[in-house]
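1. following is a predicted model, sequence given first.
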Amino acid sequence: MASSDPGCNWDGVFGITNGTAAPDDTAQTNPSHYVYLIGYPILLCCCTMGSLLIVAALLKDSIKTSSTVYLICLAVSDLCVLWSILPDYIVEAQANLGMLNENSSIVHDSIYYKGFGSFWGETATQFSDWTLIIFAVERLVVSLRPLRRRTVPDGFRKAIIVQAVVLFLAILFSLSYLVWYYYYMSVADTCLAPTLPDVLQLCAPALYRWYLLQTDAEMGMWIAKWILLLIFDVSLMAVLWLHWNAMRRHYPGLPVTAAPMTTTTNANATVPRNASIILAGSLTLYTVSQLPLVILTCLKIARRPPYCSYNLTPDAENRATPVVNIISWSNYCMSFFVYCLVSSKFRRQFRSLYRRTSEQASYSASSKRMSAATEIIVLDTTRRDSNERFNRIMSKL
């Protein structure tokens, strides 16, 4: 939209390149869409199975700590992020494969879902990111002040309250998507503008200013969150390294596998160092997977006034976006593998969960076999009794 980028006049920024209209952004003209079409179902399956296993393993713990609350919230929010994309993926996949009819009910329903889907996905994303930040702050405080008295129930209750507040703020921050999209749907026929920003600019200047402010705030917040989590990741790893070096100095012959995984804070509670290791792995995954999206966001900002320092053409943006999105979404489906990689406790829990499920399945199968065998024996016994009664009657005759 030309009016959203006044003053730069980049060639191609407004959908025109060398005087010709930009090509349609489909899988035929943009092969990077195949990365999205193939990669998203794989990420969705991994996220669904991994998140459910994480929640099941955490709920299996007899002692619930604040780390339990944060890890469950992360697993649920990751699940919501990827599932919120599914309706748009179905429409885009059919469009790219040439199977979409513009008058079909799927297209009609997707238009009505767009506002709620954007609201749901943005809420889950903000909730996941800020949960990770709060979890990192708590782990850093615990690592830097290991002798501070705190009880498990107290930390558990505080974590629930904090997460409720974070969820409320995430919902409040994302409400704009509901307002924009449903206003757009109510006036699109009379406003005669092709896109959401054009409708807001022509028919609702106040909402358009809100749209521009929110877009800039989201870009700035995304970069700020990434930098903040990168600092937390480096700080937490440094603290863990210092603790490990101190332990090696006090116990020079202690192997890595024999290192105690908990640090006692009082007589009634233990703070698992395991949670800090899991968090360090999660922060590393986040910073690596979100780096391409941060770079693309910075290039989008550099394209706009007053900077006008980099010409990111629509064609280059369209080619990069599917690949960048898949890399970014991998953050929400790799938690299960990270937990298994860095945490022996999670590996034990997952093995225990698998053994219990296998035992229940085998017991159910053996029970069914025994039930079938019992029915056969009962039928056979009944048949023999009937034959004996019949023979006795016939002998009397």
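-> Perfect, thanks for sending it.
2. can we go C-alpha only for contacts and neighbour counts from here?
-> OK.
3. so which residues of the stretch 1-150 of the chain form helices?
-> For the stretch 1-150 of the chain, the helices defined by DSSP state H, counting those that start in this stretch occupy 33-60, 66-83, 86-96, 105-144.
4. which stretch among those helices comes nearest W241?
-> Proximity to W241 (Cα to Cα) singles out helix 105-144 among the helices of the stretch 1-150 of the chain, at 11.1 Å.
5. next up, a structure to set beside the first:
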Amino acid sequence: MMPSRHHAPVILAGIQYRSDMGVRWFNFTVNESSSSGFGLDSCNRTISERENEGAEINLPARWVEIICYPIILAMCTTGNVLVLMVLQPSRPRTTADVYMMALAITDTLVMWLRMPMWIVLVSPDLPDIDLSFATHTTIYAGVYIWLSLALYTLSDGIILTFTIERILLTMNPLSSAGHISPKTAVKILLAIFAFGLLAFTAAGVDYFSRLAAGYDLTGWDHARPQWMAKWMTIQTDIVIALVFVAFLATPTANLILTACLVKGRLKRSRDLGGHASGERTLRSGTRIAFSCACLFTIFQSPGIIFLGLTIADKAPFCSVHFTADARFTLAQLVWLFASLYYSLNFYMYCMVSQRFRKQLCARCSVFSKLFSGLTESRINSISMEVRKASTDALIAGCDLLLNGRKDSHQEH
């Protein structure tokens, strides 16, 4: 039986990508207080064993991952390889290029790390048939937990760093704060990745210490050294905090960036005595950062909802009853959205960056043929419409707010 505190990193890794690991963990914990077919959870609610087993045999939801993973993996690998092919030889290289290449590598690793787990999902009897496969899978699971958490931290950190840089550049274009060099951007990303590796070392050390000692999960819960238990508790708190910080900070940074852009647009309108052109509102790098942050907010929202329901279901909150079937079904939705998030950056990049499209066509002639049916003006028109759509609503809202304030002042 897996202890709630010490194996939370496994759950939180699943919240973004391997959600059903968390479901299995909860199925163990709800039975820990009883050896019969019924038990009490941490909120003293009676949970039947049949309900716990229901999530494990929820085949329709499980087929979501079985079917969709190969398709999404192909989309992710193809798109991210193309990003690297186009941007790696490009000169001069911008910080946007560095961030997008780092995202391409990180997202591809996240998706491919899932492959052994997907094989077990498709063929659950394979570990029993092939003992060598079972041994390697057991060892790999510890590496997967540790490395996936570090990669999630890096992926979130890339988006947040990119957005903050564009905020600084937009607020004060003449300041050196927002004008960091590509080499500095690489150093920042390496520091974030190193932090992720060090911060989540406890998960790997605890996992392999249990294997080396020969304990099962129940035995290790009682035999785990006190210093290890404290270390795991601290790491669990760090993981939970990082999940919420990443989700709250990225949309907040995007709102600040939007506010800066709207403020600049209104200032130009006053200076020109009219309305500033919407095309001048966003620079290329700012459009990319804005779009990446929007993708993050949209596709990671189910994950934060899953985490919130999970916490609310346990003591001391006990405000909702998050059943095993509901957990498993929502976990598959979380997995689907998170996997799509790691696969769509290339397609978003093609849509918002004219420079990248030109580089892509120059690098891969097949895309020149693909776009041959469309004129360059038509492609630019479509791209411009997509770019404007992400800010027009907010700009209109700000305009209405300003007009409302003017009307209020006039009434007074």
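-> Received the coordinates, thanks. What you see is a predicted model, and the numbers here were worked out from it, not measured in a lab.
6. can I get the helices of the stretch 1-150 of structure 1 in a markdown table including mean neighbour count and distance to A373 of structure 1?
-> Below are those laid out as a markdown table (neighbours: other Cα atoms under 10 Å; distance: least, Cα to Cα, whole Å):
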| stretch | mean neighbour count | distance to A373 of structure 1 |
| --- | --- | --- |
| helix 33-60 | 18 | 35 |
| helix 66-83 | 22 | 43 |
| helix 86-96 | 17 | 46 |
| helix 105-144 | 19 | 50 |
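7. quick one: the strands in structure 1?
-> With DSSP state E as the criterion, structure 1 has strands at 16-17, 20-21, 262-266, 269-272.
8. now the first one, how far from the centre of its chain.
-> Remark: strand 16-17 of structure 1 is offset 36 Å from the chain centroid, using Cα atoms, centre = their mean, to the nearest Å.
9. ok, I393 of structure 1 - contacts?
-> Counting by Cα atoms under 8 Å, 6 or more residues apart in numbering, I393 of structure 1 makes contact with nothing.
10. how about it, what's its partner in structure 2?
-> Taking TM-score structural alignment for the superposition, I393 of structure 1 sits opposite a gap in structure 2.
11. just to revisit the earlier point, rebuild the helices of the stretch 1-150 of structure 1 as JSON lines, extending it with distance to V338 of structure 1.
-> Below are those laid out as JSON lines (distance: least, Cα to Cα, whole Å):
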{"stretch": "helix 33-60", "distance to V338 of structure 1": "10"}
{"stretch": "helix 66-83", "distance to V338 of structure 1": "12"}
{"stretch": "helix 86-96", "distance to V338 of structure 1": "24"}
{"stretch": "helix 105-144", "distance to V338 of structure 1": "15"}
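12. quick one, which of those is nearest to P322 of structure 1?
-> Nearest to P322 of structure 1, of all the helices of the stretch 1-150 of structure 1, is helix 33-60, at 5.5 Å by Cα to Cα.
13. quick check: the closest one aligns to which part of structure 2?
-> Residue span in structure 2 matched to helix 33-60 of structure 1, by TM-score structural alignment: 62-89.
14. likewise stretch 372-382 of structure 1?
-> Using TM-score structural alignment, stretch 372-382 of structure 1 finds no match anywhere in structure 2.
15. so how far is that stretch off the chain centroid?
-> The answer for stretch 372-382 of structure 1 is 52 Å, by Cα atoms, centre = their mean.
16. got it, and stretch 191-204 of structure 1?
-> 32 Å.
17. and what of stretch 327-337 of structure 2?
-> For stretch 327-337 of structure 2, the distance to the chain centre is 14 Å (Cα atoms, centre = their mean).
18. and if you look at stretch 337-347 of structure 2?
-> Per Cα atoms, centre = their mean, the centroid offset for stretch 337-347 of structure 2 relative to its chain is 9 Å.
19. can you tell me what part of structure 1 it aligns to?
-> Against structure 1, stretch 337-347 of structure 2 falls on residues 327-337 (TM-score structural alignment).
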